[in-house]
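S.K.: the following block contains a protein sequence and its predicted model.
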Amino acid sequence: MHSRTLIPAIVAIASGAALLSAAALPAAAGTVQRVVVPDAYGVREGTVGAAALLAKTETCTQISQAKYAKDAGGTKSIPVCGTEGAVFWKADMDIDCDGQSTTACNSQTDPWFLSDTAFHQSDGKPLNAEKLPFIVVPSPSTTWRYSDYGIKGGGVVAVIYEGKVRYGVVGDTGPTTIIGEASYAMAKSLGIDPDPATGGVSSGVTYILFKNSTVSPIESHSAAVTLGDQLAQQFVAAS
């Protein structure tokens, strides 16, 4: 995560699990039918709507020792909240373009570009922020240690913005005092300006991180969507 100022800023999956095709398939009795609908980015991900997920985040049980700011030097007003199966926060979105150098993400397009990410692909390379939807978590500190709550690199996340739900992974770590950042690909999939220098959005983004989950390999977005949809169903069904 970059120390930006005034820049508007989700396991292994069961063997054989797969996404359904764009054509709606008949649902077996007692099962939830996945509907995959084309949109500006390609498909709508999963079966759980934004409203159902947001309803589970209306009440915050704060688990962080203190609160985070959206940007460096800003007011610390954002708590990390916890439930039995997930942690979440509501913040802005800054754009992370770190990792592999690509057409959209490089030292020329991103003033804060770093050629590495905290977590790596299965081949050892840094993540590709232009292609892979992922989010950034604050580095461990006295404020909050993500690993103490079952959150790890490659863990599944759901990100909600303006009625859209997108899945991804925990892909990078950032400063210890600010929160609210995701990859170029995640921003683009949500209809947020992904420009690393001038893009992002200043508020309205909900990040839900599912505890004790791991996507393998971390760079498989389809695996993140499949597992994310399963965990989202469990999340909204929990009492």
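M.R.: Cool, got the structure.
S.K.: all contacts plus neighbour counts: C-alpha atoms, from now on.
M.R.: OK.
S.K.: by contact count, what packs against the helix or strand that contains Lys188?
M.R.: Take DSSP states H and E as the rule and Lys188 turns out to sit in helix 184-189. Where contact means 3 or more C-alpha pairs under 8 Å, 6 or more residues apart in numbering; DSSP states H and E, helix 184-189 is packed against strand 86-96, strand 134-138, strand 164-174.
S.K.: that one: what's the following helix or strand?
M.R.: Counting by DSSP H and E, what follows helix 184-189 is strand 201-210.
S.K.: max-length helix in the chain?
M.R.: helix 221-237 (DSSP state H).
S.K.: relative to strand 86-96, how tilted is it?
M.R.: Interaxial angle of helix 221-237 relative to strand 86-96 (axes from the mean of the first three to the mean of the last three C-alpha atoms, to 10 degrees): 140 degrees.
S.K.: quick one, helix 221-237 and strand 134-138 angle?
M.R.: Counting by the same axes, to 10 degrees, helix 221-237 lies at 60 degrees to strand 134-138.
S.K.: report the buried residues of helix 221-237.
M.R.: 221-229, 231-233, 235-236 (16 or more other C-alpha atoms under 10 Å).
S.K.: circling back: identify whichever of the helices and strands packed on helix 184-189 lies nearest to Ala50.
M.R.: Judged by C-alpha to C-alpha, the one of the helices and strands packed on helix 184-189 that comes nearest to Ala50 is strand 164-174, at 5.8 Å.
S.K.: ok, structure two:
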Amino acid sequence: MNATINNEQQLYVYQHVEGYSCWGFAPAFSETTALAQRLQREDLLPDLGEFGQLSVLDKHQSLIRLAAGVDLGTWFDPKTPTAVRKILEQLRKSGERVRLFLGDTDSGLSWLDEFDVIGRIGRSCGTLKVPLLIGDESDAGGHAILDACLIRIQRLSDGEDLYRHEYFHLPDMNLTTDSNHPYPYVILVEGETHARFARQAQACHWMAFMAGEVTQPLA
């Protein structure tokens, strides 16, 4: 295994021919634990003393080899609520298009993601088939969903919330103007410039999209 440990940032760092990739200590430990439990291999369960050690990666690799050919269904982050898992699976089977809102799952605060948030639900290939968001009807693939960070799932056809965090809310947003700028309509988020627009209608549409009041972003 070509991996090293970065204790300062709590990351495993992998070196590849193309460059480097990393995996956090916490998600590595969590996924290895969940996989060992799913496969009923207590001998490969990492203990707390191994947190941040290469032995966690060794156990993870062993578990992945054992899981090859085993149908584990859709693989969700261990922190993903059961309600979210059920809804994503229903959407994967129905093919309905949705809008995903990501944010802090403790407070319900939206991260105001505006790109790669609309599409239908699919799942990846491989041993751990993670949920994907497929952005275009013609696409054969998509990108992995941060399913543990979902705070709202909205159906596009009618705007209905299929899932909504109990405390879902937006950060403080205000629309102001700056006549000396070519994009004079400024959206402040928590007092800081977040976005600029040439027309007021565009700025208002963006704010409405962030709130889920309209289901389509600006064209």
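M.R.: Great, that's in hand. What you see is a predicted model, and the numbers here were worked out from it, not measured in a lab.
S.K.: overlay the chains and give the TM-score.
M.R.: With the length set by TM-score structural alignment, normalised by the length of the second structure, the two chains reach a TM-score of 0.24; 89 aligned residues with a C-alpha RMSD of 5.7 Å.
S.K.: Throw the helices and strands packed on helix 184-189 of the first structure into TSV and include distance to Ala55 of the first structure and mean neighbour count, thanks.
M.R.: Listed next are those as TSV, based on distance: least, C-alpha to C-alpha, whole Å; neighbours: other C-alpha atoms under 10 Å:
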stretch	distance to Ala55 of the first structure	mean neighbour count
strand 86-96	12	27
strand 134-138	21	28
strand 164-174	13	26
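S.K.: dump the ones you listed into JSON lines; add distance to Val205 of the first structure as well.
M.R.: Output for these, formatted as JSON lines (distance: least, C-alpha to C-alpha, whole Å):
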{"stretch": "strand 86-96", "distance to Val205 of the first structure": "5"}
{"stretch": "strand 134-138", "distance to Val205 of the first structure": "12"}
{"stretch": "strand 164-174", "distance to Val205 of the first structure": "10"}
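S.K.: out of these, nearest to Gly204 of the first structure?
M.R.: strand 86-96 (6.3 Å).
S.K.: what angle sits between that closest one and strand 201-210?
M.R.: Calculated by the same axes, to 10 degrees, strand 86-96 of the first structure forms an angle of 140 degrees with strand 201-210.
S.K.: so strand 86-96 of the first structure versus strand 164-174, what angle?
M.R.: With the same axes, to 10 degrees defining the directions, strand 86-96 of the first structure sits at 80 degrees from strand 164-174.
S.K.: for strand 86-96 of the first structure, packing partners?
M.R.: Using 3+ C-alpha pairs under 8 Å, 6+ apart: strand 86-96 of the first structure touches strand 81-82, strand 181-183, helix 184-189, strand 201-210.
S.K.: most packed of the ones you listed?
M.R.: Compared across those, strand 181-183 shows the largest average neighbour count, a mean of 31 (mean count of other C-alpha atoms under 10 Å).
S.K.: please name whichever of the helices and strands packed on strand 86-96 of the first structure is nearest to Arg166 of the first structure.
M.R.: Closest among these, using C-alpha to C-alpha: helix 184-189, at 7.2 Å.
S.K.: so what's the residue count around the closest residue to Pro131 of the second structure other than its chain neighbours?
M.R.: Of all residues not flanking Pro131 of the second structure in the chain, Arg123 sits nearest, at 4.2 Å (C-alpha to C-alpha, 6 or more residues apart in numbering). Counted with other C-alpha atoms under 10 Å, the neighbours of Arg123 of the second structure add up to 22.
S.K.: separation between Arg123 of the second structure and Thr33 of the second structure?
M.R.: Look at Arg123 of the second structure and Thr33 of the second structure: by C-alpha to C-alpha, to the nearest Å, they are 22 Å apart.
S.K.: just Leu162 of the second structure next, same as before
M.R.: 30 Å.
S.K.: among these two, which residue is more densely surrounded?
M.R.: Thr33 (22 against 15).
S.K.: so which bits of the helix or strand where that one lies are buried?
M.R.: Per DSSP H and E, Thr33 of the second structure falls inside helix 25-38. Buried residues in helix 25-38 of the second structure, counted by 16+ other C-alpha under 10 Å: 25, 28-33, 35-36.
S.K.: repeat for stretch 15-28 of the second structure
M.R.: Across stretch 15-28 of the second structure, burial judged by 16+ other C-alpha under 10 Å covers 25, 28.
S.K.: ends of it, how far apart?
M.R.: Using C-alpha to C-alpha, the two ends of stretch 15-28 of the second structure sit 17 Å apart.
S.K.: where's the nearest residue to Gly24 of the second structure once chain neighbours are set aside relative to Thr176 of the second structure, distance?
M.R.: Counting by C-alpha to C-alpha, 6+ apart, Leu11 is the residue found nearest to Gly24 of the second structure once chain neighbours are left out, at 4.3 Å. To Thr176 of the second structure, Leu11 of the second structure is 41 Å away according to C-alpha to C-alpha.
S.K.: neighbour count winner among those two?
M.R.: Taking other C-alpha under 10 Å, Leu11 of the second structure and Thr176 do not tie; Leu11 has more neighbours (19 against 15).
S.K.: list the contacts for the more buried one?
M.R.: For Leu11 of the second structure, the contact set (C-alpha atoms under 8 Å, 6 or more residues apart in numbering) comprises 5, 22-25, 52.
S.K.: one more time with 6 Å
M.R.: 23-25 (C-alpha atoms under 6 Å, 6 or more residues apart in numbering).
S.K.: what do you get for His205 of the second structure?
M.R.: Contacts of His205 of the second structure (C-alpha under 6 Å, 6+ apart): none.
S.K.: just the element for it, please.
M.R.: Here His205 of the second structure sits within helix 200-211, counting by DSSP H and E.
S.K.: in that helix, what counts as buried?
M.R.: Quick answer for helix 200-211 of the second structure (16+ other C-alpha under 10 Å): 200, 202-203, 205-207, 209-210.
S.K.: if anything else comes up later, I'll come back, but that's it for now.
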